[in-house]
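Engineer: Pasting a predicted model and its sequence here:
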Amino acid sequence: MADARSIILHEYPTSPFAEKIRLALRLKNLAYSRVEIPVIMPRPDLMPMTGGYRRTPVMQIGADIYCDTAIILRELEARFPMPALKLPGHEGLAQMVAGWTDGRWFQSSVAVIFGENGDQVPDAFKKDREELSGRAFDTDAMKAVAPMMRDQWRARLMLLEERLQGGQGAGSGLYLIGMKPGLVDIHAYMNVWFMEQNVPDFLEQCFERADLTKAWYERLKEFEGQEPETITSRQALDIALLAAPRLVAATTRSEPQGLSPGEDVAVAPDDYGQVWVEGELVHADSQRIILQRTSEEAETVHVHFPRAGYLVRRL
């Protein structure tokens, strides 16, 4: 049964960003519990822990709440260093690759997938994603540009093929960097998985000219890991309520804005889903910011965000 020491992943099965973390957990063979959250809002038991952050997934360990795959992967690697995913050659590069896979490549994935399947999308989902992104969820427009976006998507996939060809020439091309899977592979895997779940025929067409990439993808899919325990959102909230956040140095290091522990600040993504999460600043460095929040439902929690891709302002 899950407790304050357990990894709890708040996610839903069709989320490509959640699949990133599920793959990392499989590669590390870590036990974890999962809460299946709704695909669309509301999420009443999760919001008291995150302060309103609404992207998927969220990782919880006790009363520490981790928002965004970047900080989740960093925390998993710090707490459970073996087997390592931050391998030689992945340092720094992995997050640079993530900026590409989560940005331009993901945008072309969305256009291809919803251009193909947009007629099946419920109105409630469209409305929810419009609120999340701040722009119209126009499936007719996606359908119109889908042929061009298919070209874009295939071009990005072929960059993986070029990388694997280069690695093969060096005698170490099983994965994108070397003979073991790591963080770069996890980020690159996401959009291929997303396409397979939704437009598999198109993916197979792309694989016809990308034999190495297809083999790389199949290797990653073979990792099984441990079967997660499913718990309810109420159970997860109760775990946070009865736990205390992990001790962390109350410090800031060379903050460009001169932020100091104890200040009230707000944090939000810099692209979409700009819900400002407010709290008391506990810790900030070049890669992480931690806010302390209190609520009746969860009492005291620490909410962790990455720095890259997130805005911070004083209240």
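Structural biologist: Thanks, I have it.

Engineer: alpha carbons only for contacts and neighbour counts from here, please
Structural biologist: Will do.

Engineer: So which residues of the stretch 101-250 of the chain form strands?
Structural biologist: 229-230 (DSSP state E, counting those that start in this stretch).

Engineer: Residue 291 contacts residue 276, doesn't it?
Structural biologist: No. Counting by Cα atoms under 8 Å, residue 291 does not reach residue 276; the two are 11.9 Å apart.

Engineer: this is the other structure I want to compare:
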Amino acid sequence: MSELILHHYPMSPFAEKARLMLGFKGLAWHSVFIPSVMPKPDVVALTGGYRRTPLLQIGADIWCDTALIATVLEHRQPAPALYPAALKGLARVVAEWADSDLFWAAMGHNLSPKGAAALFGSQPPAVGQAFAADRGAMSAGMTRLRPGDAVSAYRSYLRRLAHMLHDQPFLLGDAPCIADFAVYHPLWFTRVVNPAVAGILDATPGVLAWMDRMAALGHGQAAKMSAADAIAVAAAAEPAPLPDEAFQDDHGIPLGSLVTVSAQSFGQEPTEGILRAATRTHYTLERTDERAGRVHVHFPRIGYVLRAVRPEGRA
């Protein structure tokens, strides 16, 4: 029950980040396609509420967010390293910037009126409307860049990336690290998924050459799996024993408490469960689903909100 199962869909930029990390590690994995918009009943059966893409499933353990998935893959296959010892702190900081500021600037450009028209123009109007409504609900309360402001930021970020690549093949040196994978995926969406707006990349040929080097890493060895089979894998397994890591109590919530975890901003649907671990890097919730059985759902600390559920039943 230790096979890697990635729940994703082809045009998801964060899923491309995960697919490329799997390729970099030379790993074999199972591919489960999920819907790009709600409802996602098979996803929710595993997570209890969290619906962002992708998820990594290993038996009855569900790992949420590519920042945490990267750590899981690093432990699974330490070499080649996503977090080289000499660059570990810097690489994480650049990756966090890329997954937030760079990502939202890129998507503001990618889904501008021109970009959205190119992306959905050949499909029935209901497809684009459903996508817009779904992402609008996920970003409720967020401050989003206007298209013009997003383009300005995106251009500036691309120039800065070009400077980083001026005399080296990858962002932080001679080999790719987590920073490269986090930077690559929003640019991949521009170049591959919505090439109608890819002209913005032409001013930075060094970035384009770097993207070619990243794409050449491939996606590893993927085999298709159905969502039903993936859920059956979870139901037949037990969550892996939790490692003996220190409990970092920053909230005054003891282990064994009923809690919710939700994303800090985009996609705030909560997952409710029993808090089984709160280490320096992540939370683990235990929950039971009638289809998936008993599972452990894992979230990174950074970017997520932990709340105790009140006795009357809700956080």
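Structural biologist: Looks like it arrived, so ask away. Given the structure is predicted, the values throughout are model-derived calculations rather than measurements.

Engineer: Next up, the contacts around the residue nearest the centre of structure 1.
Structural biologist: For structure 1, the residue nearest the mean C-alpha position is residue 69 (3.0 Å; Cα atoms, centre = their mean). Contact analysis of residue 69 of structure 1 by Cα atoms under 8 Å, 6 or more residues apart in numbering lists 17, 18, 20, 21, 57, 58.

Engineer: Look up the closest residue to residue 144 of structure 1, ignoring the ones flanking it.
Structural biologist: In space, and not counting its chain neighbours, residue 144 of structure 1 is closest to residue 115: 7.3 Å by Cα to Cα, 6 or more residues apart in numbering.

Engineer: for residue 47 of structure 2, that is, sorry about that
Structural biologist: Counting by Cα to Cα, 6+ apart, the residue nearest residue 47 of structure 2 is residue 297, at 6.2 Å.

Engineer: What is the burial count for residue 44 of structure 1?
Structural biologist: 12 (other Cα atoms under 10 Å).

Engineer: Helix, strand or coil: sort out it for me.
Structural biologist: Look at residue 44 of structure 1: counting by DSSP: H, G, I helix; E, B strand; the rest coil, its state is coil.

Engineer: Aligned counterpart of it in structure 2, please.
Structural biologist: By TM-score structural alignment, residue 44 of structure 1 lines up with residue 41 in structure 2.

Engineer: Hmm, residue 289 of structure 1 is touching residue 279, no?
Structural biologist: No. Look at residue 289 of structure 1 against residue 279 with Cα under 8 Å: they stay out of range, at 11.0 Å.

Engineer: So for the longest helix anywhere in structure 2, what gets flagged as buried?
Structural biologist: The single longest helix within structure 2, with elements called by DSSP state H, is helix 147-164. For helix 147-164 of structure 2, the neighbour count (16 or more other Cα atoms under 10 Å) marks 147, 150, 151, 153, 154, 155, 157, 158, 159, 161, 162, 164 as buried.

Engineer: ok, average deviation of that helix from structure 1?
Structural biologist: When structure 1 is overlaid, helix 147-164 of structure 2 sits 1.7 Å from its aligned residues on average, using mean Cα distance after the TM-score superposition for structure 1.

Engineer: thinking again about what came up before, ok, the residue nearest to residue 144 of structure 1 - contacts?
Structural biologist: Contacts of residue 115 of structure 1 (Cα under 8 Å, 6+ apart): 139, 140, 141, 142, 143, 144, 145, 146.

Engineer: same thing with residue 258 of structure 2?
Structural biologist: 272, 273, 274, 275, 308, 309.

Engineer: coming back round to it: now for the residue nearest to residue 47 of structure 2: what does it line up with in structure 1?
Structural biologist: Match for residue 297 of structure 2 (TM-score structural alignment): residue 303.

Engineer: chain center to the helix or strand harbouring that match, what's the gap?
Structural biologist: With secondary structure defined by DSSP states H and E, residue 303 of structure 1 is part of strand 299-306. Centroid separation for strand 299-306 of structure 1 versus its chain: 17 Å, with Cα atoms, centre = their mean, to the nearest Å.

Engineer: what packs against whichever helix or strand comes after it?
Structural biologist: Scanning forward in sequence from strand 299-306 of structure 1 by DSSP H and E, the next helix or strand is strand 310-314. Packing partners of strand 310-314 of structure 1 (3 or more Cα pairs under 8 Å, 6 or more residues apart in numbering; DSSP states H and E): strand 264-269.

Engineer: post-alignment, the strand it packs on versus structure 2, mean distance?
Structural biologist: Following superposition, strand 264-269 of structure 1 is found to deviate from structure 2 by 0.8 Å on average (mean Cα distance after the TM-score superposition for structure 1).

Engineer: And residue 171 of structure 2, what's its match in structure 1?
Structural biologist: Checking TM-score structural alignment: residue 171 of structure 2 goes with residue 176.
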